[in-house]
Every structure is written in C-alpha cells, then in structure tokens.
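> missing the sequence, but the structure's below:
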C-alpha cells in the first residue's frame, strides 16, 4: 500500500485497517481508494480470522474528498465511483467477519464503509449522515435498504438528516454502542477469535445467500456446510473439547 492515509496492519490472525487522514477529517480521495483495493487484494490472498476497520481522530470518515471533487471531470468521476463500489462490494463479500469501530462522524462514503462491516460498534458521540443531496449528487441506497429497511432508508436519504448514536443502534445502523470504544472492540475481537474460522465463513456466506438467493438456496448451502464440517479438524476438536469439558482450540482446518 502506497498511501499512508490508509494502513493495513496484522497481528497474528487479526487484521486492522485504519483510516488516518485527520487533516481532512478522514475524507477519502482517489489514492486512498486505490490503496483500499490493494488492501482487499492482500486480505483476500491471506485471509485473517477477523478484520477491524477503524479511524484516527477526529472522526470515522467525512466521506469522499470534496476538494478532489471540485476539480474532477465526469470521466474521472465515473472511474472513481466505479472503484468505490468495487471496493465496497469486495469489502462486504470478504469471507472473514468484519467489524467497524465508529468514532465520531460517518458521512456518505464513511457510512457506506461502516455498513459494509458485519458488526458495527459505535462510540456514544457517533453520528451518521448521507449528505449527498446537499452537494447535488444522488445517495447510494442498495445496501442501506437491506440493513435498515426501505422506510428508514427513505427517511435517512431523502432528508439528509443526522442519525445520532442511540437512534443508529435502535434501527440497526450500529450493532451496539460502547462507552469505551477501544475496550468494546477488544472484547468483541476476543469473542470472535475464539470461534471456529471455517464455521464463521460458512455462516457469513449463508447470511448473504439468504438475502440474495432466498431461503431454499441458503438451506442447500447450510446442508453442504454442515456435511463438509463433519470431517474438519476443528469439528473434531470441538466435540473432543465438549467431552473433556474444556474450551476448544480452533486452527481453521
């Protein structure tokens, strides 16, 4: 990755992606999108058990870089928005669980990055907004509708209003609020890292198949997954640990 404003770091089976451009309130420009795509290549080629997305202060992400947009021609805009959607789709489809740690504001593209995570922990001062109508472009809606439903997405997108942390948690925009964000992320990380990686990947796949292909396809996928799991080392370890009344140690095999 060539852009220091977006860092991918690893500690064992845990990967952390940090947005670090505080001078622009962590707004995303084109080089950062290119770095994000490169990071996704790295993650796909060497999959961690868990990816955590977080941001440096003062807030999670102020959206797309409007200073870059001021000088952008339509051909550049098409390339940039295409890259943006490609990155978001790849982020959502990563086989491993993805957690977003949302501090402060998440605006526009910042919201899209946050809701591309499977689980979203927000600080009490977190705020969410899709302000695109205020800058004369349409808001993305396709994933938000799945997450919070049509009526709530309409309310959020067609008013461009701010959603404060308590409401975000109530409508599902945030999974939960943590008074101490770092501690909340650490506790959730420990919880997820104790689970069987192959099972988590299959479960995540099944969730998306249910949403995109329907219940029958998801049922077939689940049957295949349970059958394949029977011969894995992790399944045998889980049953042995149960018999011995101890915690299992999963290796992802």
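Good, I have the coordinates. Computed from a predicted model, the values in this text were never measured in an experiment.

> okay, CA-based contacts and neighbour counts for the rest of this
Will do.

> now do residue 166 against residue 194, distance only.
Taking Cα to Cα, to the nearest Å as the measure, residue 166 falls 29 Å from residue 194.

> meant to ask about residue 222
Here residue 222 is placed at a distance of 21 Å from residue 194 (Cα to Cα).

> out of the two, which sits in the busier spot?
residue 222 (18 against 13; other Cα atoms under 10 Å).

> contacting residues around that one?
Contacts for residue 222 (Cα atoms under 8 Å, 6 or more residues apart in numbering) come out as 202, 206.

> tell me which helix or strand it sits in.
With elements taken from DSSP states H and E, the one containing residue 222 is helix 215-229.

> tell me the buried residues in that helix?
If you call a residue buried by 16 or more other Cα atoms under 10 Å, then helix 215-229 has these buried ones: 218, 221, 222, 225, 229.

> so can I have JSON lines of those residues showing distance to residue 128?
JSON lines is the format used below for the buried residues of helix 215-229 (distance: Cα to Cα, whole Å):
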{"residue": "218", "distance to residue 128": "32"}
{"residue": "221", "distance to residue 128": "35"}
{"residue": "222", "distance to residue 128": "35"}
{"residue": "225", "distance to residue 128": "36"}
{"residue": "229", "distance to residue 128": "39"}
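
> one more to weigh against that first structure:
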C-alpha cells in the first residue's frame, strides 16, 4: 500500500525520491501548527516509510515558517481529556521519529515553536536557515513533552536553562549548544539532502536500523509516563488558557 493510498494528505505533502521521503507540513495559514489531523497524517506517513525502503525522512514546513507548534485553535470547545489525548499523540509522533529505523532530517526556516521544536529535537540531522528561531514553552503550562530528548541533545545544563526561562533560541545559539547540527541557506538544502541520502545508504537497512537503535537510549515508556502525569493533573485547560492570555499581553 502506497503513501497516497494511506493518506488523504490535506495538511502534509508527501513526496518520495528513491530512498528519500519528504514530509512537508502544509497549513501555512496556521503557521503549520500541529492539529490532530496533521499529527495523524505524519504518523501514518512514517508507518508507510517503515516498509517502503525509505532510508531518509525529511521534514519541512510550507510558507513563512516551519511550525507554530501545538494548535490551540478551538480550545474552549475541547475537554481536558481531548487535550490530554492530543498531547499523548504528539508524543507518539516524537517517538516514531526519534526511534525510527531510518535517518531523519529537519529543515527549518522561520519560527519553530513548542511541539514543532520537539519534533526537530527528535531528528538525526537538524538544519536551519540563518533566520530560524526556536522556543519550547510547554513547562509554562505544566506539560512535560520531550524534556529528556532535549537534554540528550543539548546537555542537562543547557536544557535546564532553555526550559526554565522559556527562552527563544536564535539559530546561532541553537547551533552553539547542539540543538542544531548545522545552519545553511535554503538554496543549499538540496545538496544537504543528497549527502544525507548517500550517507544513509552506506549500510544495509538492517544494519542502519541497528546502529540507530544502539545509539539511542530507549526511554519511550518513561517519557510517555511523565507526559501522562503532567497532562492528567487537573486544570490543564486553565493552565493553557492562562499561558495564551499572558502571551497576548506581551
């Protein structure tokens, strides 16, 4: 079954070139924010990639930026259970990327906030255009999403600094602390994808998967448990509403 047969891709554009699959977040009017639909489409696409010979998955964003993160549109109509489930499905997506049997690459331009920044942190290669900027504010409203993965990528002290201050990372700072693996103008991205595709094809698929497994500590259960505890704490919806209101005042 092909990707096209599995997906009604309203929010994710899927293209495959040899062993490289590109997944483009395509909700530009909403800054490619992660609603439940786009998360499920990405999960479905990644599942297809596991069986179609893909060696490299590339994530991109359409429009003026990579993604604004978790989509809070219609917050008033959602129950706390709805919100909790959506966060759990985002974590399922992050784990599908982080523990994928193929190499992953994020190509980021413009803003990349919240859960979208966690998506980038889950990737093998993390490349940004010079003007990209990142922010992970989840702990401002008490949601523990991707914290350990971030600490693995940038180190404990840097993670504590970034998360406790909910600070915006400009591309140069993100590269300095290891959140990014490179900075490149968008015109140079095709060459980087070509190089990554070639590198991902050196080993057999089974050996590549083994290398990726052995270089990742498997913390899926504990990460999911920490997230579940944070979203099950009463008042999730109120905490999010208060956070959104505080951001509007700035």
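In hand now; what should we look at? Computed from a predicted model, the values in this text were never measured in an experiment.

> now do the contacts for the residue nearest to the spatial centre of the second structure.
When the second structure is reduced to its mean C-alpha position, the closest residue under Cα atoms, centre = their mean turns out to be residue 119, at 1.1 Å. Applying Cα under 8 Å, 6+ apart, we find residue 119 of the second structure in contact with 94, 97.

> same thing but at 10 Å, please
Contacts for residue 119 of the second structure were tallied using Cα atoms under 10 Å, 6 or more residues apart in numbering; they are 59, 67, 69, 90-91, 93-95, 97-98, 106, 112-113, 126, 146.

> what's the top helix by length along the first structure in contact with?
With DSSP state H applied, the helix covering the greatest number of residues in the first structure is identified as helix 74-92. Contact partners of helix 74-92 of the first structure, identified using Cα under 10 Å, 6+ apart, comprise 28-31, 33-41, 43-44, 51, 64, 68-69, 72, 93, 98, 109, 112-118, 140, 143, 204, 208.

> from the residues you listed, keep the buried residues only.
Those of the contacts of helix 74-92 of the first structure that meet the buried threshold are 28-30, 33-40, 43-44, 51, 64, 93, 98, 109, 112-118, 143, 204, by 16+ other Cα under 10 Å.

> now, these that are in strands?
Counting by DSSP state E, the members of those that fall within strands are 51, 98.

> narrow the buried ones among the contacts of helix 74-92 of the first structure to those in helices?
Using DSSP H, the members of those that fall within helices are 30, 33-40, 43-44, 109, 112-115, 143, 204.

> what is the aligned counterpart of residue 26 of the first structure in the second structure?
Pairing criterion TM-score structural alignment: the partner of residue 26 of the first structure within the second structure is identified as residue 32.

> how about the helices in the second structure?
Counting by DSSP H, the second structure forms helices over residues 3-6, 36-49, 80-98, 115-121, 147-154, 156-165, 171-176, 189-200, 205-214, 220-232, 236-248, given from the N-terminal end onward.

> so which of those is nearest residue 183 of the second structure?
Nearest to residue 183 of the second structure among those is helix 171-176 (7.2 Å), distances taken as Cα to Cα.

> related to what we said a few turns ago, residues in the second structure aligned with the helix or strand following the helix holding residue 222 of the first structure?
Going down the chain from helix 215-229 of the first structure, the next helix or strand is helix 233-244, by DSSP H and E. Correspondence between helix 233-244 of the first structure and the second structure is not established for any residue, with TM-score structural alignment as the criterion.

> between helix 215-229 and helix 233-244 of the first structure, find me the angle.
Taking axes from the mean of the first three to the mean of the last three Cα atoms, to 10 degrees, one finds helix 233-244 of the first structure and helix 215-229 inclined to each other by 70 degrees.

> other SSEs contacting helix 233-244 of the first structure?
Counting contacts by 3 or more Cα pairs under 10 Å, 6 or more residues apart in numbering; DSSP states H and E, helix 233-244 of the first structure is packed against helix 197-213, helix 215-229.

> tabulate those helices (JSON lines), appending distance to residue 189 of the first structure.
Conversion of these to JSON lines gives the following (distance: least, Cα to Cα, whole Å):
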{"stretch": "helix 197-213", "distance to residue 189 of the first structure": "13"}
{"stretch": "helix 215-229", "distance to residue 189 of the first structure": "23"}
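
> quick one, which of these gets closest to residue 244 of the first structure.
Closest approach to residue 244 of the first structure among those is made by helix 215-229 (20.3 Å; Cα to Cα).

> what about the closest one, distance to the chain center?
Centroid separation for helix 215-229 of the first structure versus its chain: 24 Å, with Cα atoms, centre = their mean, to the nearest Å.
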